[in-house]
Structure formats: C-alpha cells, structure tokens
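Peer 1: after the sequence you'll find the predicted model.
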Amino acid sequence: MTPFHRAREAARRLRQHIFKETAASGIVSHVVVTAVAHEDAENFLISDAPPSDRALGGADAMLDHDFQHIVVRNDVSTGERAFLVAHEFGHWKLHHETHDGCHKVVDTTLKPEDGETSGTQKVEAYGARERAELQANIFARELLLPRDVARNLFLSGRTADQLARELELPLELVRQQLLDGLLLPEPVEEASEPPKAFVPTAEQIAAAESKATTSLVKAGPGTGKTATLLMRVQRLLENGAKPEELLLLTFSNRAAREIVDRLQQLGVENAHQMWVGTFHAFGLEFLRKNCQKFSLQSRFGVADKMAEIAVLEPHIYSLDLQAFNPLGDPLDWLKTVVEAIQRAKDELADAATYAAAVEASAAETPADLLARQRDVAKLYNCYEANTKDNPHLVDMGDLVMLPALALTDNYESFKPSVGRFKHILVDEYQDVNRASAQLVKALAAHAETLWVVGDARQAIYRFRGASMRSIVKFGDDYPDHVPFPLNENRRSYEEVVRVFEYTGRESHPLQHLLPLDYVEPARGASGVTPLHVKCPTTDIVQGEVAANVARIHKLGVAYRDQVVLASRHDTCGETANALNASGIPALHLGDIFQRPETKDLLALLQLFIDRSGSGLLRLSRLPGLEMPTADVDLILTWLDSSRPEALSWFDAPPAGLSKNGIAALQRWKSIFKGLSSKDSPWDIICSLLLDRTHILAPHLAGNTILDITRRIALWQLIYFLRVPDGGHAYQTVGSFISRLRRRLRIGDDRELRVPPPEADSLDAVAVMTIHGSKGLEFEAVHVVDIDAKHFVMATAPDLMPESLLQSLDEEENLEERTEASNKLYVALSRAREHLVLYENQAGTKAKCVSAISNAAHLLRPVQGVATAAKPAEPKAATIGADHHAGQCEFQGFMTYMVCPRRYYYDFVKNLKPAVGLHPAALIEGAVMRELFVPYGADPSIVANDVDNTLSSIGHAFKDSLPHLRVYANSLLSAGRRLIRVPRAAMAKPFQVKCAGLLINIAAHNILSTGKNAYTIDFVRTKPPGKLGRQRSSIRWMLKHLAATNQNLSFNARIHVLSTGDVETMGPDSPRWDNKFTVSAAEGLLAGNFEARPNQWECPKCRHFLHCPA
C-alpha cells in the first residue's frame, strides 16, 4: 500500500466514522468540513483571512497544530475553501509534525494552467514536501467525494457539472474523482500475513554497523540490498544521528517510495524528516533554495526534451551550421543534439568544455563526424546562452550538474541548505554518472559518513548517461573506503542462482577487473531446473510462453507473480496480445497513442482544428455521435472542396443530407456548443466525456484484464492532457496536437506505458522490457528471445568527443561489452523459483546468446511445439475492385507499401488533414507542384502554391515563416537548376504489371542516353528513408522493364533537391524487392487496407489522429 493509498483509506475511514450510513451518498462540502471540525469534540477553529494576512504567510491555508486552528484565504469559492480546509485536515490526520502551510497545491491544483511543467512534475513527484502535499490533496478529495461515491452518482445519471453544483465542490476535484473512480481499478486488499522475522546475515550486520568514513556495500541480486540500507538508517539513528541529518539519494521515484514505505512499516520515528529522493529531486530543491545565486526565479520550470528543442529551434538558422541543415523540419537532428547536450552535462561539461573536447579529439575523429560535433558545439553555446538568460527554466542536466559544480567550488556559500546532512547514503551507485558522482563527492567531503550500495553487474543504463566507472573504480575516488560484500542470496533458489552466477562470471567481460564472489543461495535447491525452450518460429515462442505461464499457474503461482521480459517494446506488445488471446491475463499498455479507445479521444480533439473533418470517419461510430455512412461521405467530400473553418459546417452544412444525417448533425451541434479550439484539451475531453456524451459508457462495463487495460489507457491519456507541456504554462487543442506529434517522434512518451500503482494488485502477468524490470522480482520469469542480437555491445554516442568520456579500462569497448552482459544478468536474476528462457530460431542469422549456450549444463533443453492463439484482428477496410479497376498510380503504390491504410485514406477516401504536421511537409508538396505539372498540362501557367501554403500557415509557426520561405526558395532553385526551366511537364506515363496489378508510372523525366538505353528520373525534396520503399519499387520496376523489353536497357536516378544528391540504380533487384513488391500488389488487388502501426512513420502521417477508422 502506497502512502497515497493510505491517505485515501484514512479519509474514507474518517468519513464513514462521522456519517455512518450516509457516507456512501453525496454530501454538500460545507457539511463535511463542519462535521470534521467537530469530530470527537475536537472543535477545530476555522477562520478566513485576506491572502495578504500575516497568519497565512503567503500560503493558501495554514494549520496550527498547537491551537487546532486552520486559517484559509477568503477570496476563494465555497468549493475551493472546502478543499483547502479538507487539505489541512489531511495534514492533521497524516502528518503530526508542525506543517508550514500549503503554499501551493501540488499536482492536483484546482487550476491546471497554473500547474508545473511536465519536466518539473517528473522530478518532484517524490520529494519530501511534495509527498506530504500530495497525500493531503488525496485525503481532501476522498473526504469530500470518495471515488466510489463519485462513480455511483455518475452511473445513476449525474454529470460532473451537476455534482460540482449540487455538492458545492470545485469542478476540477469532481472531474478527477470521477476519472479515478470510473477508470482505475480499485486496489485489492490482500490478506495480511504476519511479517516474517528478519534475521540479518553477519555480512549485512557488518555493513549496517560500519564505522568507516566511507563504505561500499557490494550487493548482488537478491542479497538484501534494501534491507541492509534500512538497517543502516536504523543504526545511525540509534547511535545518535538525527533524522534530518540523513540524506538518502536514489535514482527512481519507485525506489524512493519503497524506502519511505518500509521505514514507516519498521516504525522508524520521525522518518519523514529524512531527505529521501532522487538526485534530480535533490537538485531541484537545492536550486529552489538558492535560486538567487543561480539567477533563477523562486518558481522556475524544468524543461523536458520538447522544451529543450524549443529553446534551440528559433536560433538554428543563424549559426552557420555545416553538417546539420536548419531548413525544413529539423526535429530529427535536433533530438540528437539536445541528447548530446544533456550527455555533456552528465560529464560536467559546459559549452566551452565541450567545444574544447571536440578540438582535442579532432585528429582522431572522421571528417563527417567532426563536422557534426563542431555544429553541436555551436548549438550548445547558443543553448547555454539562451537558458542562462531565462530565469524561469532549467533542464534535467542542470539539476545535477549545477549543484555538483557549486558545492565542489564553494560549499560554504551553500552550507545553510545542505550543511545539516551529516550522513550520505546512496542506493544503486552503479547507475551514477560523472555529475551525480561529483555531487556525492562534494557532499561527502563535509559529512561524517558516506555509505553507498550497488552492483557493477547490474549497471544497464549507460544509454541514459550512467557509467559503471564510478563503482568499479570506487577506490580511485575514495582510497580509504571499506568494502562490504553481500554474498547470500535470499531471493532465488539455487538452480536460478547458478545460472545467473555463471553468466556473471564465466563469460562476463568484467571478471578480470572485478571477480564475482561465490553466491550462497539461502533458500537451497528447489528441484526445478531452469528451461531453455528452443522455438523454430515466433508463433511457437508465444505459444510456449502461454503454455508455460499456464503450467506454472497450476502449480500455485499467481499470474501477477509471473513476468515476461523482452528487449523490445514491440515484442512485449505481441507477447501480451498472444497471452490475452490464450485466456491468460497479461497487463501491458504499450503505446497508448495507438490504442483504439485513445484514438477516439484524439479524433475528437482533431475535429476542433481540422478543416478536412477527417475524424468524422471514426467519430460517427461513437455513442451519441452516430451518423449514416452516406452522410459522412457527403460531408467529407464537401469539406475537401470547400475547406470551411473547423466545425463551422455545423451551422452551414452541405445540401443533400438525409433526414437522419440532419438529425445527427443537430445532436453534434448541441454536444459541441460552447467548446473552442482555444480551450485546453483537458477541459474539452472532460466536458465531452463527463457532461455531454455517453462515449465512456461502453468502456465502463466488464472486468477482464482487457477491459481494465482499456480504462487505464484512457486514464493515462486524459491526465496527460492536463499537464502543462515543456516550458509552456498552458495548452490549447492546437498546440497539444502539434506538440504531441513532435513528442512521439522524439520518443518522449515512454512513461505513459507504465501502469499506475492501482494496477499493482491485478492478477495479471506483467509484460515489460528488461530495463523496466530493474529492482523487481517474481516467482516466475519468462525471458523472451534470448537471441544474440538483443545482447550486443551498444556503441558510445558519436556526438560525444572521445576525450570527454572517462574510460573504464585500457581495453577497448570494455564498458559497452560489460553492459550487454549485464542486461542478461539482470534479466535472469529477477526469478525466485521458475526461470524459462525462449530462443527464437526464426531467421537465417538467428543465434542464441553465447552466455546461455555455454550454460547448457545448468538448463534443461525443451523443443518448443505449442502455437499461440491469434488475437482478434480489427476488421480491415476493404473496397471492391471498382475502386481501383485493377490499377493504381506509382505514388499510391509506394504509399501502400508503407501502410495500406494510409493508401485507403489518401487515394480511396481522398482525405487531406494537415493538423499537427510540420509546415515544412506542406512546403515540400507545394514546391513539387510549382516545379512539375502532369503530363499533357501546360507548364507555362504560373503557379502560386508556395505563396498560398505560406499564407495558410497558422500562428503556431509564425516565427518560422521567413525560414520556411528560404527553404522553399532553396528547393525551387535546386529544382529549376535540374529541369532548366521555371516549370516542366512530367514524362508520359507508362505501365508495368505486378502480380496482375497495373501500376501507372509517371516519372519526372525519361532521357534517352544512347541506342536503346534510357534513364528514368525521379525527383524528391528529401532523401529516401532507411527502409527505401521507393528504391525497392524502382529496382523492381527496372527489373520488370528489362525482362519485358530485352532489347532495351534501363536505369533510374533519384534526385534529392535538399541535398543535391543523385542516386543511380540499375535492374539488379534483390530477392526481397520481389517479395515486398509482389505482396503489396496482391494486397492492393484484394482490397486489404489494414493499418500498419510504426512508431516512426505514424507520428508523421497526416491520418495519425483518426487512424484506423
């Protein structure tokens, strides 16, 4: 049970105690507050005061414990007043120490636009003060309107707005309680068993009672690392240390929460006065306390990756970049640049240090890479200048680097804020980077003790900037340290221990530097030998996973005590789908922006800003928004030609709608009345779901794991709409859509794939990546696909100069090779009793990772034969042959190869949404239309496509207009140099036949290069992508032409306007070109238009928000 769940339960008990049988009904807020104030004759005094009153001290409300007095500001509504008072009651019931008042209401602020940035919320979610505030918020919400009461009232017909008015509650509070009550699973209270007596080992006692100034506890998997850490805290307190003198740093909010929970369970007095949290949370608090010394405002935001890119993007055009092209859409390379800047900060390198490192490594750096690094140096200098001038923003790297450098250079200046910390404890020390290691060093230099715990063989976060050097070379930084090895494993049975021990010793690159001690399994042998299941196909892998999960479940192991681990997110999704299709509950959210239920909400938002109305295809099937298909098609066709303002067609619809279509349109008009694209997406979705429609209704029934997962995904998305984005304080629908696409393209949405804590008690198999399993343990672990390709050495980031990175050892790539082995070591060591490894032998290059092959004597080989049940596939759109008459255009054929559903929208439905797309994509299309006209058209007709496109670009990109004009002119100039005229007609189309499908090929030019020899030219604005569908299609076309015209020879060229590159290819088509091209032609002829989700392609697609529909 988390501290937040305990707060909720405390509020429920109090409400039940006071109101008895009426507690389960809606009660007006002031009645609740008054009753609590007089509970058990406590007679709290509640008084109101102006916000400027000294009694408030700048807070919204103030609790005086000694006099049982609450002072609340007098300029708030009745509902807000009730919330603030209930919040202070939460402190009274939960936090019995003196409380300094609620200066802000963290996370659940009643005004979303006043909330913290998403970056700040990620960091401060488990700081000491924030933890107390969040608990008090949750207590207040549950006291005034319990989740289950909110749910029951909503299901009986009340709306959020009605509840807010009837119960005199803030609408925001009602919305949150409704969403939580309707969409989150209720945590299941497990039968409490008396805790097993903990008997520490001699090694644990020695580590906990260390008298050394500096102690390094080497704790392998399952050796009681956290228990030893808690013992250390207890021993320090028993020996006279004060709680406020302890600083405990860790790397995740989950780990911090677990430590605080267990300290409370152990009855550690005044545990709340310890500082427990992440390095970033510590840095945030440090900078807030010393904001003036860093030229920051007292309340500043923390930039996430999106905000970091936003700092740089306006300035990239004036930096004379040589390797990175600032014109067009720079997002893909800006992502790598800001990642390099953050990595440099991990290495304590400011812009000047980075630039010097680039030049120091210049002689050994390839020319193309050196050009990119020199560009990064320019960009870093620009980024640094602009962030230093912004007193309202820091980034994630600053949160550790700035305190580390400041405390190293001038500790005395900051002694008032950190001088109280006499004992420094660090969890998971193997995950530190140079900045966090230096921060620890600076703090420890003025503390009495430093006590760190970690395991070099569990260092797997190098891709985030962590370096195992700090723990492997700990003695270099702390030569007088005392090591304390923990070698008794209390988690796993001997059979499991011997497997991961073997991979951590016999084939581990770190063995010569840091030999692995013998591990003693305290639980002894179980008689259950780990399995190595060899599977010929992926289908059999999934079938064997389902069969083994079911077999182990029959042995008495609950589903929630089993986990499936994989290296890739897509493998997790496929395996979870297979398990659920087999009737085995598996919890996996995956990419929530690809889920059908969340796409419904995205399509709703799209409608507010999209003149094409493409979302109608999807929305016309939702409860209350049903509309006849013929009317939908009529409206979409009319919108395509007339392009009125979004939603204006409610008042001026096209002629010809049916009677049912007109009635449906009237319903839509009523539902959307008063809502605007300038509203926040949170307000719009909450209003539509909780006040105006029954869209939620189909999702509220059912309690299968798939039902629950759908509701959790909706909850994740809706709350995501509420968080201010990056450095911006407030989102509108338009800004949200644009930023969402960009966020997905840079992969900054991964946290939404982690279910909330309420899902922890669900009896379902967990499915996660190996990196996500760090710190967890399960009775049964299924490691999917132990193919060698998933455990290969990761290369160092190429934008980091070699001289900036500390080397672990003279041996080349030792740290990279070590981390690859560590990943397997971590996966295997999560298991307590059952360990099942699945080798996927599909593919010509499939090969089992050698560490497992070499451990064959410790595993029982099994030949996989079971096949997986197939998940129910959503019905794909199909069209008859009359829609394509057995032929298609070459451009359409290439679109089909990328995604059949995209072809369906582009060439069958003729939809043209542009919302959220970067305007560079629109400019590129306009340039091609200005350069070329179809064969037979008059090229002398002047075109104004670029000017028209630039004039249509919205306010969000107004600052980019001059640069987009330069980009357009650059492309036009390159194109006219190529065609040598202002505008040209394309070549006469010709046809090729593929698997019975006629493909009409319209090249930009066909040139005779000699007797019976032809060169076919294609022009594009940007280089082809890595997958090269155009290349595959062209190579296949050339091969086909050569086979059917044996007396002629053909080659082709792709001209790229943005780079000037020309790629030439002949008819030497590889086998896979035939496979891909023929299968695409067969699918198109069959009318198969299934969606083909792809994490890179989809966010760039114009149909992303409503697909599949």
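Peer 2: Happy to help now that I have it.
Peer 1: only C-alpha atoms for contact and neighbour calcs from this point on.
Peer 2: Will do.
Peer 1: which residues of the stretch 1-150 of the chain fall in helices?
Peer 2: Counting by DSSP state H, counting those that start in this stretch, the stretch 1-150 of the chain has helices at residues 3-19, 29-37, 78-94, 118-124, 128-144, 147-155.
Peer 1: which stretch among these comes nearest R745?
Peer 2: Shortest distance between R745 and these, using Cα to Cα, is found for helix 118-124: 17.4 Å.
Peer 1: can you name the element that comes right after the helix with the most length in the chain?
Peer 2: Assignment by DSSP state H gives helix 367-388 as the longest helix of the chain. As assigned by DSSP states H and E, the chain's next helix or strand after helix 367-388 is strand 393-395.
Peer 1: let's bring in a second model and compare:
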Amino acid sequence: MPGVIPEKVNVEQQAAITHGHGPLLIIAGAGTGKTTVVTERIADLIMNRQVPADNILALTFTDKAADEMQDRVERILPYGYVDLWVTTFHSFGQRLLQAHALDIGLPDNFRLLNQTEQWMLIRNHLDEFELNYYRPLGNPTKFISALVKHFSRLKDEDISPEEYIKYARALTKGKAKKSLPEEDVAEADRVMEMAKAYETYTKLLLDEGALDFGDLILYTLKLLRERPAILKKYQHQFQHILVDEFQDTNWAQFELIKRLAAPRNNLAVVGDDDQSIYKFRGASVSNILEFEKDFPDAKVIVLTKNYRTKQSILDLSYQFIQLNNPDRLEAKIMDGGALHQTAQDGELKVVKRLKAQRDGQGEIELMHVQTQEEEARVVADKITEMKEKNSQAAWNDFCLLVRANDHAELFIQEFEKRGMPYTFLAARGLFTKPLVLDVLAYLRLLDNYHESAAVHRILGHQLFNVPQRDIIELTHIAKKKAWSLFEAMEHCDEVTLSMEGNKGIEQLMTLVASHTALAQQKNVGEVVLAFLNDSGYLKDITKVDDTKSRDLVRLLKQFYATVQKFLAGKPEGTVREFLAYIQHVTESGDAGALEHDVESGPETIRIMTIHSAKGLEFPYVFVCNAVDQRFPSMDRKDAIEVPDALVREILPSGDAHLQEERRLMYVAITRARDGIFFTAAEDYGGTRRKKPSQFLYELKLLEPPVKAKSKAEPLPERLFQPSPPTPMGSFIGVGAGNDRYNFTKLSTYAKCPWQYRYAFVLQVPRRGSYQLSYGTSMHNALKNFFALWNTRKTDASLKSPYVSLEELLTMYERSFVDEWYDTKKKRSDYFAKGKESLTEWYKQVSKYPPEVLAVEQPFNLKVEEFVINGSIDRVDELSKNKKTGQARVKLVDYKTGKFKDKFEKEDKYQLLIYMLAAQDPNILNAEVEELQYYFLDENKDNTLKPTQKDTDAAKEWVVDSIKKIRSGDFRPTPSKIVCSFCDFKEICEFRAI
C-alpha cells in the first residue's frame, strides 16, 4: 500500500522503518526522530506487510511513552484493529501472568505492590526475617529500604532465592568454619542472612497474594521457561517485536525479549548507549553494547541527522562523550563493523557523530561565579537579558537542569524575588506540599487533640486567621500550665487574645467538634472532603482560575488519589488508620509522587532534574551547580550489593559511576536547541570552596573561564526567611528567644535553623521519643549510682566497690522512664538492653573504680557576651597539680547511641564547651587532660586530647552560631538524615524525605 512512509523521513529512517525480517539494532542519537521511526515501522508492518496488529509487540518503559506511541500509530492507520500490544514491560508481564497465573501456582487475582508497599510489608513482618547484621536494635527499620532495593536488583538480574542460597552455602562448603579467617566467616554469615531474607520475602509475597514489579518479569520468565506450550503460543503470536529505549532494559527484561523473539528473531530495538542514565533503576547498558554478540546477523542502522540542536552544541557533546571510550558501542564495534565505513585513506570514519539539520551555531557559555546566591542571580540576569533581546522568546523557552532536586532551591528563591514565573517539576514531594500538610495536620488534630504541632499549623492557617502573637500567647500558657495547645485553646478565656484570634479559635473548635463526630462514623475520604468543603478551603482555592489555583487543585486531586488507594484496600479505613498508613509511607522514604505535564501548562521557566528532562527539548538550557561532588555526584553504591559472582551484566572496564554521570551530562547538553549554559560557584555554604566539575575541564570550558558579572545588586548578608507559596505558621518578626543557650540549641541550629525556629523560638510543643526515655533512664541510674558511691566512699569502714550490682539494677529499674515506646515488646527490649549494658559497665567500674569529682556538674559559661549553660555527666579526677592545687580531670559524657570511632566536628564542640566550663575559675577551675564519650550500649569509649586549636574553633562556632540566631537567620537547610528524625517534619514544607 503506497504512501505509508512519510515523505519527510531521511534515508536511514526509511531503512529502519522498512526493514524486513531478522534482528535490527537502530542506534538513534538525541533528536534524530526515533519515535517517528518506531511508530512508522509499526504502521508499515500492518499496512505494507499485512502483519495483523495483535501480532506485533511494542515495549517501552513508561505509560506516557506507550500512550503516545499508540496515539501516533492510531493517527497513521486509516482503519481500526483488533488489538495493539503497545505497552510497558511491567504491564506486559502483568497481562501474561493474569492470564496464566494458575499455570505456575500464582493467585490469578494477585495484588501488585509498589516500592512503598513492599517496605510496609517487610516492616509489618520484620520479626519473621532472621536478621542480625541488618537489624540494629536502636533503629530496626533502618535497612528496610536497602532490603527492598536489594531484592529488586536480584530480580533485575533474574536471580532466584534458591540460587542465592546455593551461592551463600558454597562460600563455606567443604571448609571448617574454625579454619577460616574471622572476616570470611562473618561475610559468609552476612550473605546467608541476605539469601534467607530474600527467600522469606518471596514467601511473604505469595502468602499475601501479592507480587512486586520485579516479579512481573521474573515470573513471566518462569512461566515461559517451565511451560513450553505457552512460550510457543506467544512466539507464534508475536511475529515482530519492537523495543524502545533499549539501553534502559535490565538483564531479566532482555532475557524475556530473546525468548519471545525466538526462533524468528524479528526483533527491532531502538536505543543509544550514550543516553543510558538509569543504572540506579537496574538498567544494563551492556544489553545494547552486546546486542551484536547475541544476534551476530543483526542489521545495524545509525540515525545521525539531528533535527533539534545546532552543530556547535552537538560537537561539544560528541567530543565529551568520547571520553567514555572504550566502553561505548561506537568504540566496541571493530573495523568493518556496521557503525563504521572505511575512508579512502584506510582509516575508520565514525558515523555516529550527529549532524545538525538546522543552520547556525549554538550559544555555549560558562558562568563561573563566587557564591551560590550570585549563581542564581546571573542565571536570572541571563534569562531576562535574552528575553529582552528576543521579543519572540517565551518563558518556557528556558529550562534549568539540576543534578538533584534540592539544588534548585536558591534559583526558585531568586525567581520568586524577581517575580519571574517558574515551574519546579520535582518528581516527588506530594506529602511536603503546604496544602497536603494542611490536610494531614487537620486529620492529626482530629485523631489526637493533644498533637500540638498539628494544632499549631492549623491555627496559623489563613482559613482561621489567628494572629501569630495570639498563637505565641497560647503556646506560652500551654507550656506554663503543662497543657497541650488544644487545651490552651479550650481555656483561651484565661489569656488576652485579639478579637480576630478569638473568632478564629471559635471557628476551628466548632469545625473540630463536627468532624470528630463524623470521623467516628465515616471513612477518612469523607472526612477529608468534609474538611475541604466545610472549612471553605476548596472554595478558596477554586474561586480564581489562575495558575496557582490550578496547581493547588492538581495537588489536591493527587492527594485524594492517595486516600482512595488506601481505601481500596480498606474501604472502612478510619482517620487513625490512614495516618498510620501515611506514617509508614513517609518512614519508607516515599515523599509522594508528583505528576506533571511538562509540555502543557502555563508559560513558565522549567526547573527539573536531568533525569526528568530525558526525552524533552528546550531552546535554552542551563546546567546548574556544575561543581565537584554535585555533578558528577559522589558514587553512592547500594547499601547491600549483589555479590559480583551472581551479577550477569557485563561490567565496563572503566569507572562505571563516572561513565554514567558523563552520559547524564551528555543528555543534559543534548536537550538544548539553541543555547547551553553551564553555571558554577565556589561557595555553596560549606567550609571548603567547591572545585569546578571535572566535566567543565573535559568540555574545555575552563580555558579560560568566562567570569559572569551580575547586574543585580548584591543581596544583604542575611536573607529573609523563604516564603512558601501557602505560608503556614511562618513568622519572621519573632525574636530569637532568651539570651541563654546550650549545646542542644546550638547543635539544633547547626542541623537546621528552621528546626531551631520551631523548637526554641515558637516553642511548638512536641512529642517525646523512646530513645530519649531510654537515654534519660540510663543517665539517671548512673547519676544515682555515683551519688551513693561517693556518699559511702567517705565511710572508712567500707571498701570498693561501694555499690553492688543489684543496687545499680534496682536504681535502673526505678529510674526507667516508661514513656513513648511504640510497643510493649520494644519497651521490654530496651529495658533488657539497659540491664545488660549496665551489668557489663559495672564489671569495668568495679575493677577500675574512677575517682569521681562531680556528677551532673551544672555550669553557666560566658563566651564573649553570650552565656552557655549545661551539665557535665561526670568529672573524674586523674591527679593534682602540686604547684597550683588544681585537679587534673577527665570529662565524661554518656551516650546511648551507636559507638562512633571518629569525632565529628559537633561531637568535639560539645566536649570542648564542657572543657571551657571546667577550666573556668568560677566553675571547677580544673585542668582538663582528657575528654571522653562513653557509649553505654557497647561499653566502648572514645577519648579526645584537646588542643588550643580545638578550643579556639569551639569558641568561634559558639559565637558565630549565637550571632546568626540573634540576627533571625533561620533559613532551612533540609536533608534526608536531619528531616527524617525531626520532630516537626509533619508540619514543615521544607522537609526532605
């Protein structure tokens, strides 16, 4: 049927579209029209070669790509069809397994678990896993995410539990454990622990009637291997198979493809090894690199005509990516291979170099500045300048690409300051959006009136309009009377509040009373809708049809989809059960997926990660934060790695991580049509200046560097607090609290100034923690022990040890703080752990009794004009200075956490503050010889011998921290580690999860 091939396709594209039988590798460089080739090839097979539509299988990686491909094919075909198998790998596996589940012993109505649900399954059955190495008592869920990822990687490599256990046994097979080195035995035990955990996890899934995404491929392979008749059925059906983005396939997916394609091998794969950037998701670039070995008779077609980017930018990207040789496909195929042609002089002529089909040279520039704030300013300046010069330019012609989401913050702040429209296309973060935090805070309030953090957030919302001064008054009386914030609201007549504040509180109390009753009768979905409607929230965000309102409605829709998903598994799910579900979701590290339609929506500057930009294009692209350890990023290996002996993927000869980062830069550069701009700064707020990214040298952009000058006036040294799109409880005018400080306050400020603001400026009441309860129990027991010890020591008739073990354990039992433990078992475990630790500690103390000078020694230390207070757990006298009579002492601080063999900066500062206090003539007037942390759980110590340099650094840290606090500089510094343990993460829109 003539006319199916569009006239505009080039020679190489047409050859790929019309290829007949046999394997075909289409190497499609960036911007070469691969989607056109795939869709036109499907249409050609149907219309010109009379292949029935349901005899063609086209596989890709995202639902969006599959939908787009199917839409294009449908537009090309002049008639309908029975079925078109254009689908993702996982949807294809799910379809086959649902049809043939019983053939391999699976439930035909299996549930499909996402990554978060896998985490929750393991968490709920943690006691069934025989974990030792990977289950620390202090944080038993610490390694669950690592386990989930490990199991996923095993499935990517098509490794079964039986194979893993067999490998683990082989590590010690035929060898007596006693004859093996201790480290070899420990490693063998660790591997066996993982192998058995994998077996347990697999069994749990089947017991629950569930599969995870990796199972969809693994069990489909099992089906085709163990049921030859079913394999033959689908081999006969799928006469032609096409795979898009082939470089992103993992080992198991390629195995599945090869089995289905045999024996015809009418397999066409489209990909580009230079754009393989999903190693963290299990992608195996070796699949495309080794394709010709699997299919020696494969035809290879290279698409080199680029319809997107100007030549100078293409040349830049090409010379750069060649640094990945010899582990690139272009370099691997030898003389005479399909990717090369022999020139007249006998040398190889490489044909993978992309050739621009658009005239003119692109703009390439490096903007290298001093500070990160200046970096944001020069980007904003450049965009403004280019838009002014080109009247046709639109805001969405510009895109900022960052290596990680948190690198975008200062650019966002600068755009907001200037009123420049932007859209931040983060892939995750639904549960940190202000609107979602509002709804969750209200649900927490309904579930527990004494959840003061939630009450604080709701009180400060514009719906109720309670002035911040009134909230501070309520917080003050709550603290004074030992009330929750809700109880303070109930007694608000005892406080002088504004008329506006009283009105808002009355409105909130009425709403809470109504919805509390509703929550006892209806599921959480109905309660959420009632809040949105009764409070006027929904009305408020929908009354104006603008970009902001549409974004809020979109977020609300996505959040309500989360509620509906929860209710699908528990139709009568209550508010409390939903909150527990959300707690588990966030504990797993899931911040909530965000959906964006990049190619539609308002005219704004786009900000996104490079991974998110794959497949997109923009006239002007800015690659930001091009500095060492940001891009390329640091190599973060899997916490639990698959043993090399089990990995089937062929590993590169070079640095795999650096090569992946280089491919990521290549993808970033090739998103640009007309201009590519690289930005870097020297100062990103740390103690060391950042070095430029090695990629800038490899791109030959630093000879010489282009020093960009900002047109904007420099911002003052102290920036104002950021203003979220929908402020909740944000109050700039509050002072920094009283003039007395302690190490806890300063270390909180060092972790995150915004956390300090919640804790010590606004003084938001917060929930206790079982770790704190346990630590307090141990400290109190030892305090009482040495108090009695020192008392009895003065009795000459008594000998050491002055206090018995039985007395110590009795003190511990009486001191034990029985609060905030999640379960009775956890309380019992911690109580037993404390007894065991103290028993071992007692052996050491009774054998080598210290000369205890003071216990819980309080101090108020003056550092310049500031006062630091605190208490030293224990002061041991080592000797006397005969000349001065001063005691030479060791300061001991007890810890109940995990032993640290190295002193972090802040660890030193705590002990050094204690040392300054002990040396003070008005406190102890002692000579400090040693500083020691004693880790009670492991009965290990770490001792520091202080230097003058250490002391000076501690003083400087104290003074600098307090000055920043008093200046009101509370800019948030979120990080996954800090935020995951923050008491205010539920109400903080800046949290990083």
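Peer 2: Structure's in. What do you need? As the structure is a prediction and not an experimental result, all values here were calculated from the model.
Peer 1: if we can go back for a sec, and the helices of the stretch 1-150 of structure 1 as CSV, adding distance to K789 of structure 1 and mean neighbour count?
Peer 2: As requested, those are exported to CSV (distance: least, Cα to Cα, whole Å; neighbours: other Cα atoms under 10 Å):
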stretch, distance to K789 of structure 1, mean neighbour count
helix 3-19, 42, 18
helix 29-37, 60, 19
helix 78-94, 51, 22
helix 118-124, 33, 22
helix 128-144, 42, 24
helix 147-155, 47, 20
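Peer 1: out of the ones you listed, the one nearest A444 of structure 1 is which?
Peer 2: The stretch from the helices of the stretch 1-150 of structure 1 with the least distance to A444 of structure 1 (Cα to Cα) is helix 128-144; that distance is 21.0 Å.
Peer 1: what's the angle between that closest one and helix 29-37?
Peer 2: Orientation note: helix 128-144 of structure 1 sits at an angle of 110 degrees relative to helix 29-37 (axes from the mean of the first three to the mean of the last three Cα atoms, to 10 degrees).
Peer 1: what's around the counterpart of A281 of structure 1 in structure 2, how many residues?
Peer 2: Counting by TM-score structural alignment, A281 of structure 1 lines up with S91 in structure 2. Taking other Cα atoms under 10 Å as the neighbour definition, S91 of structure 2 ends up with a count of 19.
Peer 1: measure the residue most central in space within structure 1 to K673 of structure 1 for me?
Peer 2: For structure 1, the residue nearest the mean C-alpha position is R750 (1.7 Å; Cα atoms, centre = their mean). Separation of R750 of structure 1 from K673 of structure 1 (Cα to Cα, to the nearest Å): 35 Å.
Peer 1: do G79 of structure 1 as well
Peer 2: 26 Å.
Peer 1: next one: V927 of structure 1
Peer 2: On the measure of Cα to Cα, V927 of structure 1 and K673 of structure 1 end up 39 Å apart.
Peer 1: likewise R343 of structure 1?
Peer 2: 48 Å.
Peer 1: name the residue in the two with the higher neighbour count.
Peer 2: R343 (22 against 11).
Peer 1: alignment lookup: that one to structure 2.
Peer 2: In structure 2, the residue matched to R343 of structure 1 (TM-score structural alignment) is R153.
Peer 1: name the nearest residue to its match, ignoring sequence neighbours.
Peer 2: Using Cα to Cα, 6 or more residues apart in numbering and skipping residues adjacent in sequence, the residue nearest R153 of structure 2 is G282, 6.3 Å away.
Peer 1: which residues touch that neighbour?
Peer 2: G282 of structure 2 is in contact with 153, 156, 249-250, counting by Cα atoms under 8 Å, 6 or more residues apart in numbering.
Peer 1: which residue in structure 1 aligns with it?
Peer 2: Correspondence of G282 of structure 2 to structure 1, assessed by TM-score structural alignment: G465.
Peer 1: what does T309 of structure 2 give?
Peer 2: So, by TM-score structural alignment, T309 of structure 2 is matched to S492.
Peer 1: so which strand or helix has the residue lying closest to its match once chain neighbours are set aside?
Peer 2: Among residues not flanking S492 of structure 1 along the chain, R832 sits closest, at 3.9 Å (Cα to Cα, 6+ apart). In this assignment (DSSP H and E), R832 of structure 1 forms part of strand 831-840.
Peer 1: read off where that strand ends up in structure 2.
Peer 2: Using TM-score structural alignment, strand 831-840 of structure 1 pairs with 672-681 in structure 2.
Peer 1: can you give me the offset of the matching stretch from its chain's centre?
Peer 2: Centre-to-centre, stretch 672-681 of structure 2 and its host chain are 26 Å apart (Cα atoms, centre = their mean, to the nearest Å).
Peer 1: what about that stretch, how far off from structure 1?
Peer 2: Taken over the aligned residues, the distance from stretch 672-681 of structure 2 to structure 1 averages 1.7 Å (mean Cα distance after the TM-score superposition for structure 1).
Peer 1: who touches that stretch?
Peer 2: Residues from elsewhere that reach stretch 672-681 of structure 2 (Cα under 8 Å, 6+ apart): 308-310, 313, 361-372, 374-375, 379, 617-627, 669, 690, 692.
Peer 1: just these: which are in strands?
Peer 2: 363-371, 618-623 (DSSP state E).
Peer 1: burial measure for the residue nearest to P871 of structure 1 when sequence neighbours are not counted, as a count.
Peer 2: Of all residues not flanking P871 of structure 1 in the chain, A581 sits nearest, at 4.9 Å (Cα to Cα, 6+ apart). Neighbours of A581 of structure 1 under the rule other Cα under 10 Å: 17.
Peer 1: A581 of structure 1 pairs with which position in structure 2?
Peer 2: By TM-score structural alignment, A581 of structure 1 lines up with K417.
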